[in-house]
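Trainee: Provided below are the primary sequence and the corresponding predicted coordinates.
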Amino acid sequence: MELDGRVAIVTGAASGIGLALARELVRRGARVVVGDLHRDATEAAAASIAGGVGGETPSGDDRVRAVPVFGDTSDPTVIAAQIAAAQAAFGPVDVYFANAGISTGAGLGATEEEWSRSLDVNLMAHVRAARALVPGWIERGSGYFVSTASAAGLLSQIGSATYTTTKHALVGFAEWLSITYGDDGVGVSCVCPMGVDTALLRPKHTVGAEEALMLHTVESAGVVLTPEAVATAVLDAVEQGQFLVLPHPEVLEMYRGKGADYGGWISGMRRLQRALRKSVTSKGKS
C-alpha cells in the first residue's frame, strides 16, 4: 500500500514504536490519529508530530497531519472515537496500526486480572479494531491492518506466560485475518521484533525476579533496535504488502530451527533459562 495521502490510526503512539510509526507515516505523506492511554502524553505526541518537532512534515505542507484521541485502545468505544476522529479530520481510515501492548504478570502466579488485562490489550484490542474496520474495507476493496506482535509470538518468552501466550494468539489472529480477507483487498502485516529500546524493555519501576528474567532474556538475545529502525522496517513492509515483518532478521533462523527440531528447541530454551536465572541472581547479589 502506498502511504502517501493515506489516513492512519496508530495506537500506543505517545512513545516508543508507536510514536516512531506516527512520525514516519507523516514524513511519508500520511495523516495520523495518535492514540494512547493518557491525555497529556497523547496530545503532546500529536502536537510534536503535527508541528514537525522530532520529525518532518511533507515539505511546504502546513496542514494538520496528526490529531490525538486518548483512552484505552482495547475499549470498543475508544476505537470508535479514533475512527470518527480520523473521518472528521482527514477522511476514511486506510490503515490501522494496532501497536499498543503490555507486559504484566509473569508465571503461574499471574492473577486473573493480569491475564484478563493482557488478553484485552495484546489480543482483543486487535480483534475489536478489525471488527470495526474490516467490513468497510471489504466494501471499498482496500484497507490495511498492522498488528505489533513480538518474536515471543513465534518463539516464546522466558519469564512471562502472559506475554508469550497473548503474543502467540495475536500472531494466529493476524494469520487468520490475512487468509480470510486477503482476497477482498485487505492487507495484513504482523510485526515480530525482539529487543526494542522502549519503556517495555527498560521500565522505570522496580521489577520482580520473573520480570527481570524476561528483560534480561530480551537484552541478551540480540541487538536492541531503536523505535525508528523498527518503524522504517514496518512501513517499508506495508508498502510492499509483506505479512511477516522481522526487524531482527535472525528471528527467522530461530523460528526455522524451532520447527525443524521442536524437542531440541525446548531443551535449548530450558538450558538458556537456567543460565539466565544464574546471571540474574548473580546481578542481584552484586
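Mentor: Arrived safely, thanks for sending.
Trainee: only C-alpha atoms for contact and neighbour calcs from this point on.
Mentor: OK.
Trainee: the protein: strands as residue ranges?
Mentor: 7-11, 31-36, 66-70, 95-98, 143-148, 186-191, 244-245 (DSSP state E).
Trainee: who's in contact with T166?
Mentor: For T166, the contact set (Cα atoms under 8 Å, 6 or more residues apart in numbering) comprises 118-119, 122-123, 153.
Trainee: any idea which of those has the most stuff around it?
Mentor: N122 (28 neighbours; other Cα atoms under 10 Å).
Trainee: what residues are up against that one?
Mentor: By Cα under 8 Å, 6+ apart, the residues touching N122 are 100-102, 149, 166-167, 170.
Trainee: with distance to A88 added, can I get those in CSV?
Mentor: Shown next, in CSV, are these (distance: Cα to Cα, whole Å):
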residue, distance to A88
A100, 23
G101, 27
I102, 30
A149, 29
T166, 33
K167, 33
L170, 30
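Trainee: which of the residues you listed are buried, as a PyMOL select command?
Mentor: Of those, the buried ones go into a single PyMOL selection, burial set by 16 or more other Cα atoms under 10 Å:
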select buried, resi 100+101+102+149+166+167+170
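Trainee: from what I can see A14 touches D40, true?
Mentor: No. A14 is not in contact with D40 according to Cα atoms under 8 Å; the separation is 9.3 Å.
Trainee: so between the two, which is more surrounded?
Mentor: Neighbours were counted for A14 and for D40 using other Cα under 10 Å; A14 has more, 27 against 12.
Trainee: from I49, how far off is that one?
Mentor: According to Cα to Cα, to the nearest Å, A14 and I49 sit 10 Å apart.
Trainee: one more: A98?
Mentor: For A98, the distance to I49 - Cα to Cα - is 19 Å.
Trainee: same thing with K258?
Mentor: Relative to I49, and taking Cα to Cα, K258 is found at 41 Å.
Trainee: try G109
Mentor: 41 Å.
Trainee: can you check M214 too?
Mentor: For M214 relative to I49 (Cα to Cα), the value is 32 Å.
Trainee: look at the two and report which has more neighbours.
Mentor: Taking other Cα under 10 Å, M214 and I49 do not tie; I49 has more neighbours (28 against 22).
Trainee: residues near the nearest residue to the more buried one once chain neighbours are set aside, how many?
Mentor: Once flanking residues are discounted, I49 sits nearest to R23: 5.9 Å by Cα to Cα, 6 or more residues apart in numbering. Per other Cα under 10 Å, the neighbour tally for R23 reads 31.
Trainee: comparison target, given below:
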Amino acid sequence: MKLKDKVAIITGAASGMGKAEALTFAREGAKIIVADINFSGAEEVAQLISAEGGRALAIQVDICQNSDIKQLVTHTLNQFGRIDILVNNAGIFDHYKTSLETNESEWDKIININLKGPYMATNAVLPTMLDRGEGTIINIASVAGLVAGKGGAAYTASKHAVIGYTKHLASAYASQGIRVNAICPGTIITPLVKDIINNIPVENIPAKRFGQQEEVAELAVFLASNQANFVHGAAIPIDGGFTIQ
C-alpha cells in the first residue's frame, strides 16, 4: 500500500474527483477525513470506505469559513493525531462565462471557493506539518490554469492563481519537508460538468476521450506517496494531451 497509515484530509470529497480520491487513498491504506459542505454526501463516502475495511471521518466544512477550517483540523488531530496529506479538491465551475457575463457576486464566489479555500485550508494544516517536518499538499487546479478556453473568466483566473500559489508554497516550504504540487485535469467525467459534457468536442483531445475520476485519483496517490519525494512545485496536466497542441 502506497499510503499505509497516512492521514489525509480531502476537501470536496462527497462527490466527483474528491470522492474518487477519498476511496482510492483509503484503498492505498490512508485514513481519510471526508470534508465537504454536503455532510450527507460526506457520510456516504465515509461509510463506503468503512465498508471496505478502511477508516474515515466525515466532517461538514465550508472551506471559506475560518471557524469551519479550524474545527476540521482540530477534529482530525483529535481523531488521528496528525495530518500527513491535504488535498485541496473543492471547487466550482462558471460554465464558460466571459468577464462581461460574470457579475461581482459570481466572481467573488468562484475566487473564494477555488482560491481562498485552498489558502485557508493550507494555512490551517501547515503549522502541524511544519512541527513534524513533513507533509504533502496537493492542489486540484485545471488545464484552465495552463491555457485559456477551458473555463470562464473567473474560473480561469482562479485556477491560474492556484498554480501560482502552488509554486510559491513549494518554493517557501520545500526545505522544511513540505511537498506541494498541483494536478491540472482536463475534461473529466464528473457531476461538475454533467450539464455541459455533451457540448464538449472530444475531437479536440488527442486521446479522443474524456478522463475518468479514478485516473485523477491515481495521480494524486502518486504525488502523495513516497515515490514522489523529489517532485516539488509541479503543475501536472492529466488531459489526454489537450495542452500539448
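Mentor: Structure received. Fair warning: this is a prediction, and the values are worked out from it, not measured in the lab.
Trainee: list the TM-score for the superposed pair.
Mentor: A TM-score of 0.88 describes the superposed chains when it is computed by TM-score structural alignment, normalised by the length of structure 2; 234 aligned residues with a Cα RMSD of 2.0 Å.
Trainee: picking up where we left off before, preserved in structure 2, out of the contacts of T166 of structure 1?
Mentor: Of those, the ones still in contact in structure 2 (both residues aligned by TM-score structural alignment, their matches' Cα atoms under 8 Å) are 118-119, 122-123, 153.
Trainee: and these, which is closest to R27 of structure 1?
Mentor: N122 (27.5 Å; Cα to Cα).
Trainee: mind checking what that closest one lines up with in structure 2?
Mentor: Superposed on structure 2 with TM-score structural alignment, N122 of structure 1 falls opposite N114.
Trainee: show me what contacts the residue nearest the centre of structure 2?
Mentor: When Cα atoms, centre = their mean is applied to structure 2, the residue found nearest the centroid is N89 (2.1 Å). Counting by Cα under 8 Å, 6+ apart, N89 of structure 2 makes contact with 10-13, 17-18, 139-140.
Trainee: now the buried members of those residues.
Mentor: 10-13, 17-18, 139-140.
Trainee: give the contact list for P191 of structure 2.
Mentor: Counting by Cα under 8 Å, 6+ apart, P191 of structure 2 has contacts 15-16.
Trainee: counterpart of it over in structure 1?
Mentor: Checking TM-score structural alignment: P191 of structure 2 goes with A199.
Trainee: gap between that match and V171 of structure 1?
Mentor: Relative to V171 of structure 1, and taking Cα to Cα, A199 of structure 1 is found at 22 Å.
Trainee: same thing with A152 of structure 1?
Mentor: Relative to V171 of structure 1, and taking Cα to Cα, A152 of structure 1 is found at 10 Å.
Trainee: same drill for the two, tell me which one is more crowded.
Mentor: V171 (25 against 22).
Trainee: so what does that one match up with in structure 2?
Mentor: So V171 of structure 1 corresponds to I163, using TM-score structural alignment.
Trainee: go ahead and confirm that match touches V143.
Mentor: No. Using Cα under 8 Å, I163 of structure 2 is not in contact with V143; the gap is 10.2 Å.
Trainee: relative to V147 of structure 2, how far out is the match of V171 of structure 1?
Mentor: On the measure of Cα to Cα, I163 of structure 2 and V147 of structure 2 end up 12 Å apart.
Trainee: neighbours of the closest residue to E114 of structure 1 other than its chain neighbours, how many?
Mentor: Closest residue to E114 of structure 1 apart from its sequence neighbours, by Cα to Cα, 6+ apart: G105 at 5.6 Å. G105 of structure 1 is flanked by 23 other residues according to other Cα under 10 Å.
Trainee: and R271 of structure 1, by the same measure?
Mentor: Residues within reach of R271 of structure 1, counting by other Cα under 10 Å, total 12.
Trainee: ok, W115 of structure 1 next?
Mentor: W115 of structure 1, neighbours per other Cα under 10 Å, totals 18.
Trainee: show the contacting residues for the residue nearest to it when sequence neighbours are not counted.
Mentor: Using Cα to Cα, 6+ apart and skipping the chain neighbours, the partner closest in space to W115 of structure 1 is T162 (6.2 Å). Counting by Cα under 8 Å, 6+ apart, T162 of structure 1 makes contact with 103-107, 110, 114-115, 118-119.
Trainee: what does the residue nearest to the centre of structure 2 correspond to in structure 1?
Mentor: In structure 1, N89 of structure 2 lands on N99 (TM-score structural alignment).
Trainee: and the residue nearest to I49 of structure 1, how far from S15 of structure 1?
Mentor: Shown here: R23 of structure 1 relative to S15 of structure 1, a distance of 11 Å by Cα to Cα.
Trainee: about what we covered before: can you find the partner of the residue nearest to W115 of structure 1 in structure 2?
Mentor: Under the alignment (TM-score structural alignment), T162 of structure 1 maps onto A154.
Trainee: any idea how far I197 of structure 2 is from that match?
Mentor: A154 of structure 2 is 20 Å from I197 of structure 2, by Cα to Cα.
Trainee: K194 of structure 2: how many residues sit nearby?
Mentor: That count, for K194 of structure 2 with other Cα under 10 Å as the rule, works out to 10.
Trainee: looks like L72 of structure 2 contacts D62 (just checking).
Mentor: No. When contacts are counted by Cα under 8 Å, L72 of structure 2 is not listed as touching D62 (9.9 Å).
Trainee: more neighbours: which of these two?
Mentor: L72 (25 against 20).
Trainee: list the contacts for that one?
Mentor: Counted by Cα under 8 Å, 6+ apart, L72 of structure 2 has contacts 35, 59, 61.
Trainee: ok, so of those residues, who is nearest F222 of structure 2?
Mentor: A35 (20.9 Å).
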